[in-house]
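> Okay, predicted coordinates and the sequence, questions at the end:
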Amino acid sequence: MDADGVTPGWAAALEASALGAFMRGASAAYPIVNLGHLLGLVLLVGSVLLLDLRLLGAGRRLAAHAVAQALTPTMLCGAGLLVVTGVLLFAADARALIGNAAFLWKLGLVATACANAVLFRAVWSGALKNWDAAAPLAARVQVAASLALWLTVAALGRLIAYV
């Protein structure tokens, strides 16, 4: 909602659209899409968790660079699934969600976490081959922030229905 409590027109239009009506009206659509959203969450946050824990020092027998290469496609697949299913879920209840504090915080933290990931890749990806020998403190702090951000995003997503 905007400052005066009025739902933005685009959210109301999306909810009133054929897509919004389908998501609310087809008995299996919302549950199936919700399960797809949960799968995307598991793929993204699970992969991020594994990679971030590796970058923080767990599982040192596995090369950090190799772990990043192995998990990045899964992260991207999960992110893509989350975007598609998130739009579909949003369409079903856009007017309520646009004013939901947990939803708005979730979106803001998703943007922050994505920016953090892009910045990390841009700045530190070259250091992954020598990560255990010379992982910069600033990079480890950024990895810890990634963990906190993505876990908070997941928690907020689950709390949307209760706020």
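Great, that's in hand. Numbering: from 1, shown residues only.
> switch to C-alpha atoms for all contacts and neighbour counts from now on
OK.
> Could you list the buried residues of the longest helix along the chain?
The longest helix of the chain (DSSP state H) is helix 64-92. Using 16 or more other Cα atoms under 10 Å as the test for burial, helix 64-92 gives 64-65, 67-68, 71, 74-75, 78-79, 81-82, 85-92.
> and what of stretch 98-118?
Applying 16+ other Cα under 10 Å to stretch 98-118 flags 98-100, 102-106, 109-110, 113-114, 116-117 as buried.
> moving C-terminal of the longest helix of the chain, what's the next helix or strand?
Of the helices and strands lying after helix 64-92 in sequence (DSSP states H and E), the nearest is helix 94-97.
> alright, now check it against this:
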Amino acid sequence: MALIDMLAALEAAPFAVAIAESPWLFPAIEVIHVIAIVLVVGSIAMLDLRLLGVSRRDQGVIELANETLPWTWGAFGLALCSGLLMFASAATRYFDNIPFRVKMLLLLLAGINMAIFHLSAYRSVHHWNNQLPTPGAARIAGTMSLTFWVGVVFFGRWIGFV
């Protein structure tokens, strides 16, 4: 079965049809998605700005990460679920949408950036937890993260206009 056929089958699923045909269901899911994305980007930005030494300078990176990451992961799960529901309602159209594809690429790059950061610079965070400026690798990861997430928001907003 070709990818386009799988997307068409997803789009034809009863739950996807209900979302697509309902005058209120898609907008309600979209509101949940937007709130979740705000929480994801906001909590990530707090940590990234600390890595850059721009804010929360009085708090250690470990403490800030412990406070924000549960919110980040919870909101990310909600954003993922709501995003999948919206995608299912028009899977073939979204798949051909360039801003959607760019958003997905940026999400992937943000995930890779996070994995590299946690497997490298963050492993020694106990040595530089309260240090300002933070190590170069941490500042680079924070800059890249902010860039990718701003791009996710930008291209996510653009999806509906294409």
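Nice, I can see it. Remember, it's a predicted structure, so these values are computed and weren't measured experimentally.
> after superposition, how close is the longest helix of structure 1 to structure 2?
With mean Cα distance after the TM-score superposition for structure 1, helix 64-92 of structure 1 departs from structure 2 by a mean of 0.6 Å once superposed.
> re the thing from before, ok, of the buried residues of stretch 98-118 of structure 1, which one's closest to residue 147 of structure 1?
Ranked by distance to residue 147 of structure 1 (Cα to Cα), the buried residues of stretch 98-118 of structure 1 are led by residue 113 at 9.0 Å.
> State the span of structure 2 onto which stretch 113-127 of structure 1 is aligned.
The aligned range for stretch 113-127 of structure 1 in structure 2 is 110-124, by TM-score structural alignment.
> buried ones in the host helix or strand of residue 145 of structure 2?
Applying DSSP H and E as the criterion places residue 145 of structure 2 in helix 136-159. Residues of helix 136-159 of structure 2 classed as buried by neighbour count (16+ other Cα under 10 Å): 138-146, 148-149, 151-153, 155-156, 159.
> and the match of stretch 113-127 of structure 1, how far from the chain's centre?
Here stretch 110-124 of structure 2 is found 16 Å from its chain centre; the criterion is Cα atoms, centre = their mean, to the nearest Å.
> May I ask which two of the buried residues of stretch 98-118 of structure 1 are separated the most?
The widest separation within the buried residues of stretch 98-118 of structure 1 (Cα to Cα) is 27.3 Å, between 99 and 117.
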